[in-house]
Each structure stands twice: as C-alpha cells, then as structure tokens.
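Trainee: sequence and predicted structure below; questions after.
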Amino acid sequence: MLTYCIRRRLFVTSHNVSVDICPLHVLLQVSKHSVKSSDGGPDAAGDMLQLLQRRFFIPPDPHHAESLLKGRTCVYGPLGVDLKRNLLDQWWASVVRSRPQVFGISTLYELGDKGAGEGNHKEKLGDSVDELLQRRQPWRTRLLQGALAQYVPSLELMNRKLPFGLAETGLCYQPEDANSDAIGCSSEVTEASLVWFCSPRTSSQWLDYWTRHRLQWWRKFTLGPSDFSTRDIQDEERNHGTSRGVTVLYQFPWGTETLETLWMLGDAALLRSHTGSRDKLQCRDGKRVVLPHVLSLSANMDRGVLAVLFNSLQHVQKVDSKQRLHQRTVLKLHPTLAPVKVALDMGKGSTSELRQVCEGLLHELLDVGISAWPGYMDTTQSSMDKLHTKYDEMGVLFTLMVGENTLENGLLLVRNRDTTIRETMHISEIRQFLLKYISAAEKI
C-alpha cells in the first residue's frame, strides 16, 4: 500500500494536480453508488462481484472490487489473472502475431531522461518519501509516446516503407474521474496499444479498417455481440491535434462504457516527438516520399475483462425430474478465454487408484497447454449438483469424472458446461478431443 500511495503522490506532483491525496479509508471503502440493472432488476454489479470473489477471480477486498468496476487495474485472484492474461494473449495474437507489418515494443513506466531513470533504479531503501517526491518523475499516462519515440529505429525494419505499426501492452497511470470520491489519486490501467503509421492519403481508410477490426475482435468472444458498438467522437469531444476519433463501447447494466479509443493524429504528434530534421521521419509510399500520419489505438483491458465477464454471465432456468424449477448460473466464457478448461473429479471406487488416474490425466493435459483444475484433491464431500454449480460459475468448459468404469475399461464421464450433456468417452481420447474443441473455437 505504501508504494501504491507513493506512486499516486508522484503522479499528482508530476502532473501538477492541485488536490489532496486520498485518505486511506476512501481507498478501502466500497462505492456508495448502487448500480442497478437496466431493466430495474437486482444489483447486477453487486451480484457479479460476489460471484467473482466467491470463485477466485478477485480477492474479497472491497477496494479491488471497486477498482475493477471502474475499469482500473486491481489485484486479481488465480482465475482473474489467467482470464486477463488470456485476453491479452488473444489481443497480441490478433494485432501482432498475425501481421508482418506490426512489431512489438517495450517502454519504461517513467517518461524522464535516462539519467533520472537510472537514479531511481539505484535508490536505496533508506531514502525518504520526500526525496522520491522531489524527483517529480512523470509516470506515463499512455503508451503512445513510447511508440513515437521508437519510430525512427523501427523504420529500418520496414526499409522505410509504409504502412507499419508498433504494439505494446502495459500499465499506465491515470487520474480518477472528477466526480470520484478518490479525486486527486492516480490509478493503474492495463492498456493495449497499437500505433499505426501510414500515408496521409490512406489514413482515413485505415481508421475505418481498424475500427471494424477492433469491433469484430471484441464481438468474437461474447454471447451478445450487439452489446458492443462503435461511436464517432464529436468535434467538441476531440483532443487537440486530432482530426477524427472513434470509440468501441460496451453496454453494461448501468450504462455504456468505453473499451477502446481510436484517434487519427495526423503528423503533429510525430513532429513534436522528434524535433529537428524532417528528413529522418520521411518514408516511402510507393514512389512518393511522405511524412507519415499516425493512428493511435488504445484499449482498456481491465474494463475489457469486466465486459467479457458481464457478457458471459447467464442465468438459465431448468426443471428437474420432480418438476421443480431451478436457476443455473453459468459463466459461459469463450473457450480461448476460460481460465480453466477442464475440472478433474473422481467418483466412487478405490480412492488411491482413482487419484493416480486423475494425476496422470492432469499432467497429460497440462503438458499440451490445457489448464485443468484438480478437483479430486478436495476431500470435502459435495454432491454432483454442487460441483457443477461451482464449475459453472468458474467458467470451466468440461468436467471429467473418473470412476470405477475408468479403472475397468478406461471410460469416464464428460460433462459439457454449455449444454450440460454428459457422455462417456475413453480416457485415451480426452486430450485430442479438447485440443480440437479449443482449436475450433479459436478459428470462429
């Protein structure tokens, strides 16, 4: 907490924010504003946060729950960490790995000169907070500046030919909203950024292209694609030096929030970052030599995690054999995003032998990159309904039940999260079945 407060204080002093630092009790309290669902139903945000805390996505600390709800980086639990990492991996695969003109970069959190940065690294533990504050080292608020700084070295990779892009993911520090109880504090936000350099004559077409690309990418992972939309940024909302802007939006139960922002920056931002000769900035557009225009695409991946969670949550009603109505809560996360693909449990039979089978199957799945939950290690007696409730809320794709049949003839029970259908399958077929299932989901 001390380092978090120091970061906020550094942010405030380096950005000349003339307000007081948040008191500790404000940081730890839950939001006073209730968030109701759009149809007047129960507290949708509260229900979601309870589920996320109950199923190890976030810890039961109200401060972190509030941060996530605001689209800020919070402390994630085991499942939350994997969900966020999976989302970032999918973003990177879509923007960088599948495109020969996009290169990944990495920049520092601080935006000062090299000497000041080295000084911070050499700081002794005994230095006082006042000495740290006197450095007034600015923390980055966007990843754009780092990409602009690496523009000239990157030209050689493309033989000075347009278009190309520089991509990065990392933490940025942003001030709280003006109407927030935590006014004056800076918050960490995980940003995914693509800075695209193109010829002036094609910049508008590229903005349209990337807008479609980003909207389709968000919709790919969701049950309700219509909850995602785009909106042109009006003239009065645009930042100085921008000619066009677009936002990718998600419709939360309490209203629309921005997931991603795309700006057409022209050449002004590049010229500000590289003073001096314009010749070193020029590129080839066919036979022409031009000064490139810059497009900036930045996504708030913490708010993206929240959007994916809300869009995946379903309450399904079913009637049992005795005509009793039950409501089933399930987190239908996309197969590529689900933190846990398979849960392994064991039924009746020789405990030691079944455990050995489960452990062998667990390692076989992990060896091929399929995340598995070792439910068989839990010695608490639970009914099948309770197990399914737990795994449905965790977003687990399949539950594998190892029992006496597995020992006798290699057959085990496979339950599908989305259909609840149970079928028998030979243990030797499980790995290939899961790999094909996940691979097919990635191509949709």
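Mentor: Thanks, I have the structure now.
Trainee: all contacts plus neighbour counts: C-alpha atoms, from now on.
Mentor: OK.
Trainee: list the buried ones in stretch 402-412?
Mentor: Of all the residues in stretch 402-412, those buried under the rule 16 or more other CA atoms under 10 Å are 402-406, 410-412.
Trainee: nearest residue to the middle of this structure?
Mentor: Geometric centre of the chain, nearest residue: M301, 3.7 Å, by CA atoms, centre = their mean.
Trainee: gap between it and G241?
Mentor: For M301, the distance to G241 (CA to CA, to the nearest Å) stands at 25 Å.
Trainee: about what we covered before: just the ones of the buried residues of stretch 402-412 in strands?
Mentor: Among the buried residues of stretch 402-412, the members found in strands (DSSP state E) are 402, 411-412.
Trainee: mind putting those in TSV, distance to T230 included?
Mentor: Shown next, in TSV, are these (distance: CA to CA, whole Å):
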residue	distance to T230
V402	47
L411	49
L412	46
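Trainee: next one: the strand or helix carrying T190 to chain centre, how far?
Mentor: Assigned by DSSP states H and E, T190 belongs to strand 186-198. Chain-centre distance of strand 186-198: 12 Å, with CA atoms, centre = their mean, to the nearest Å.
Trainee: and that strand, what does it pack against?
Mentor: Strand 186-198 makes packing contacts with helix 2-14, helix 144-149, strand 164-175, strand 293-300, helix 301-312 when contacts are defined by 3 or more CA pairs under 8 Å, 6 or more residues apart in numbering; DSSP states H and E.
Trainee: now these in JSON lines, with distance to V195?
Mentor: Output for the helices and strands packed on strand 186-198, formatted as JSON lines (distance: least, CA to CA, whole Å):
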{"stretch": "helix 2-14", "distance to V195": "24"}
{"stretch": "helix 144-149", "distance to V195": "7"}
{"stretch": "strand 164-175", "distance to V195": "5"}
{"stretch": "strand 293-300", "distance to V195": "5"}
{"stretch": "helix 301-312", "distance to V195": "16"}
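Trainee: put this next to the previous one:
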Amino acid sequence: MFFKIADLAVKHGFIRKNMLPNINFDQYKFGPVGLLLLSNLESEWFFHFVINKDVTVFINKDDFTSTFNFAKNTCCDRLPFGIVEKKGNKKMNSDDLIQYKTLTNSDSIEFCKRFPEEEKQFLKGTFFISPNESTKFFHQFQRQRRIWWRKISASPGRYLLTDNKTCENGSQTVEINAKYPWGYQEIEKLVLNSDLNDLGLENSQVQFKEGRKAVRPHTVTSTINLSTMFLNFLCDGYEEPLFQGKPRTILRFHRKVAPYRISFAVSGTNAVSISELSDLALYLSRQLRSNHISTLLLPSTSKHSLEAQYKQYDQLGVPYTAVLNENTLKDGILYLRSRDTTLKEQVHVTSLVTYIEQLFKNY
C-alpha cells in the first residue's frame, strides 16, 4: 500500500524517486507540490507551537545558548517559556542503509529512512517549566499534541500515545504513533527531563526565581522529523472511496494544509465561450490569490472533460473545485464542488472570495 501511495505522489509532483545504487532501496526527495504541502504543515506547526501558546515562545537558529539567555532575561528569570528551532537530522550513510535493508524485508516501511540526509530536518520545541509544574505540563502537552495531529488528519483515530517510559537518566518519554496497515509509525517524541546537561548550559544560567527560592527548571521537549511528518500526511490522506460503484483515489488533505485550496474547471460548447470562461477563471484566481488563498488554474482546464479534471484535482488533494459553465456567463452562478463529497453548491462569482475565505477560516 505504501508504494502505491508513493507512486501516486511521484505522479503528481509531491515527491521524486531517488533510487540508491547497489541497494535496491527507494528513497525520495521533495517535489514541487510536496514543498507546498510541507510549507503548510510547518505553518500549522508554527501556529500551534509559537502563536497559539499560553507561554512565551522564542525562535532559535544556530545558537541555542544565546537564545536561552535572551529568553531568560526577557522573562525576568521566571518560568515558564519555550524555544523552538529547526535543525538538521542525523546523517544516515550508505552503510547504515545497507544494514537497514539487511535487517528488514522489502515490504517494511520506516518513514524516517525514506529521505536522504540532505533533505532531513526536524522541528524541536523545548519548554522550560518549574519542577513543581512539569509533570502536569507534560501530561497536558501529550494531550494537546495528539489533538493537533488528529485535528488536521483525515483519519483522527489512527493517532495513539504510547505508555510513559522512564529511562536510566530519569527522563520520561512518550511517543505519538500513527497506525497504518503496514505497521505503526513514530511521528513525534515527547520527553520530560530534569537533567539539563545535554543543553550545554552553565549551572549559573539555569537558576530561576520562584517566589523567594531559586529553582532549576525541568524541560519538556517535542521532536518531529519533517520528512516523517510529510510522508505521514501523504499516507494519512490517501483514500479510495467508492464513487458510482468504482474506487475513486483521493488525497483527503485537511483544507488548512492542502497545497492548493481551490482549483478551476471549465465546461463550454464552443471556442468563444471557453475563452470567456477561461478569462473569468483567471480573474477569480487572481482575486483569491490576492487574498492569500492558493489556487490551481491549469491550461488544460478547458481541454479535458470535467471528470478528467476532477480526477486530477482529487488526486492532488484540492479541497474545492470551482466549476464554470456557459450559464455562469449569463447568471453569474458557478458550482463549488467538494472533493470529499463530490457534491456541488451554487455560489455567485461576486461572493466566491468571501465564501472561500469563510470556509478556510475555521478548522
């Protein structure tokens, strides 16, 4: 099933195959459409971790100690606060891949090993919490993170929290896994730690005020491999619902992360009407784009049948398609087709932008 999804993703520009020589092992690189999906996923992560947080969160790049000191001073030596960053992942060389190939069969899937090192990055959030509040924060954080995955998923029930594990150094670890027909995939790792030695900070730097006392914080961290998150949502969105007795392949992306939020389909009986409808589609596309709504308007829009256009857009994961026909030129009414239900609703061209904005405003 995974390779069936991967072939569809290659066809529509989400990924490119990167066959490793002498190993017969498929890796992938991000394609142009995939980079749009990845950007939207990062934006949703950023909103959840930085914008929509009860604690103040700072962004780090390359110098964690400097960012930590700035955050500590800005927060007047008081907890809590957080630091988020994007970092390069560990390199996996050819020997590692050969060993992986030897230890697993050809059908075994592990998302984190399907992208080459140079395309691997991970998102990390580190929250500095009072030791009196850290356990409570950790448990709340687990629920919040699972809710986040479920909220933008096509199949919310696939996301599970593992049991809490206590490591030798005293840290507590919980993973968020996604369940697939080929097995469980780890998509996020959460850790509660009282030992700050791994952060490279001096003892004097990690003293904070709590009333009249000085305390050392505990940390709660989240780590997500970006390529794992990307492949997860590709596989999460893949469905084959029956339509008129036949399976219909779609990528059911949440509308907040879909690479293109609306596409256009044109149906006309002659060259003149098709030309006018194409011009109208271009005008509407510009209006939507100027309001920060990504659109897909292809030259083939007027050349293929409506069913062929729907098939392409569904497999690209476009949530809505604006269908323009010759009546649109007369009464201004177009049909807005839903990818998920295939149902169409009437919308006047003058109301399209406002209506689409409202659709994408909420989850």
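Mentor: All right, it came through fine. The structure presented is a predicted model; accordingly, all values stated were derived computationally and were not measured.
Trainee: ok, back up a step: among the helices and strands packed on strand 186-198 of the first structure, which comes closest to L361 of the first structure?
Mentor: When those are compared by CA to CA, helix 301-312 sits nearest L361 of the first structure, at 28.4 Å.
Trainee: the closest one vs the second structure - mean distance after superposition?
Mentor: In this overlay with the second structure, the average offset of helix 301-312 of the first structure from its partner residues is 1.6 Å by mean CA distance after the TM-score superposition for the first structure.
Trainee: the second structure: matching residues for that helix?
Mentor: Taken onto the second structure by TM-score structural alignment, helix 301-312 of the first structure occupies residues 226-237 there.
Trainee: contacts for that stretch?
Mentor: For stretch 226-237 of the second structure, contacts defined as CA atoms under 8 Å, 6 or more residues apart in numbering pick out 2, 5, 9, 37-38, 41, 111-112, 115, 119-123, 153-155, 178, 187, 250-253.
Trainee: what do we get in the first structure for L123 of the second structure?
Mentor: That one, L123 of the second structure, aligns with A192 by TM-score structural alignment.
Trainee: number of residues surrounding its match?
Mentor: Look at A192 of the first structure: counted by other CA atoms under 10 Å, it has 23 neighbours.
Trainee: ok, the one 3 residues further on next?
Mentor: Residue crowding around V195 of the first structure was assessed by other CA under 10 Å; the count is 25.
Trainee: for it, which non-adjacent residue is spatially closest?
Mentor: Closest residue to V195 of the first structure apart from its sequence neighbours, by CA to CA, 6 or more residues apart in numbering: S296 at 4.7 Å.
Trainee: pretty sure the one you found sits against S193.
Mentor: Yes: with contact defined as CA atoms under 8 Å, S296 of the first structure counts as touching S193 (7.4 Å).
Trainee: more neighbours: which of the two?
Mentor: Neighbour comparison, S296 of the first structure and S193: the larger count goes to S193, with 28 against 21 (by other CA under 10 Å).
Trainee: distance of the closest residue to the more buried one other than its chain neighbours from H64 of the first structure?
Mentor: Leaving aside its chain neighbours, S193 of the first structure sits nearest to S298 (4.4 Å; criterion: CA to CA, 6+ apart). In this view, S298 of the first structure and H64 of the first structure are 23 Å apart by CA to CA.
Trainee: same thing with V26 of the first structure?
Mentor: 12 Å.
Trainee: go on, L412 of the first structure?
Mentor: With distances taken as CA to CA, L412 of the first structure is found 40 Å from H64 of the first structure.
Trainee: any idea how far R97 of the first structure is from G165 of the first structure?
Mentor: Using CA to CA, R97 of the first structure is found at 12 Å from G165 of the first structure.
Trainee: the two: which is more packed in?
Mentor: G165 (25 against 14).
Trainee: what lines up with that one in the second structure?
Mentor: Using TM-score structural alignment, G165 of the first structure pairs with G82 in the second structure.
Trainee: double-check that match against K124; I have them as touching.
Mentor: No: the pair G82 of the second structure / K124 is not scored as a contact, 10.4 Å apart, by CA under 8 Å.
Trainee: what's the neighbour count on the residue lying closest to G125 of the second structure once chain neighbours are set aside?
Mentor: Closest residue to G125 of the second structure apart from its sequence neighbours, by CA to CA, 6+ apart: V84 at 4.3 Å. Per other CA under 10 Å, the neighbour tally for V84 of the second structure reads 23.
Trainee: got it, and F360 of the second structure?
Mentor: By other CA under 10 Å, neighbour count at F360 of the second structure equals 13.
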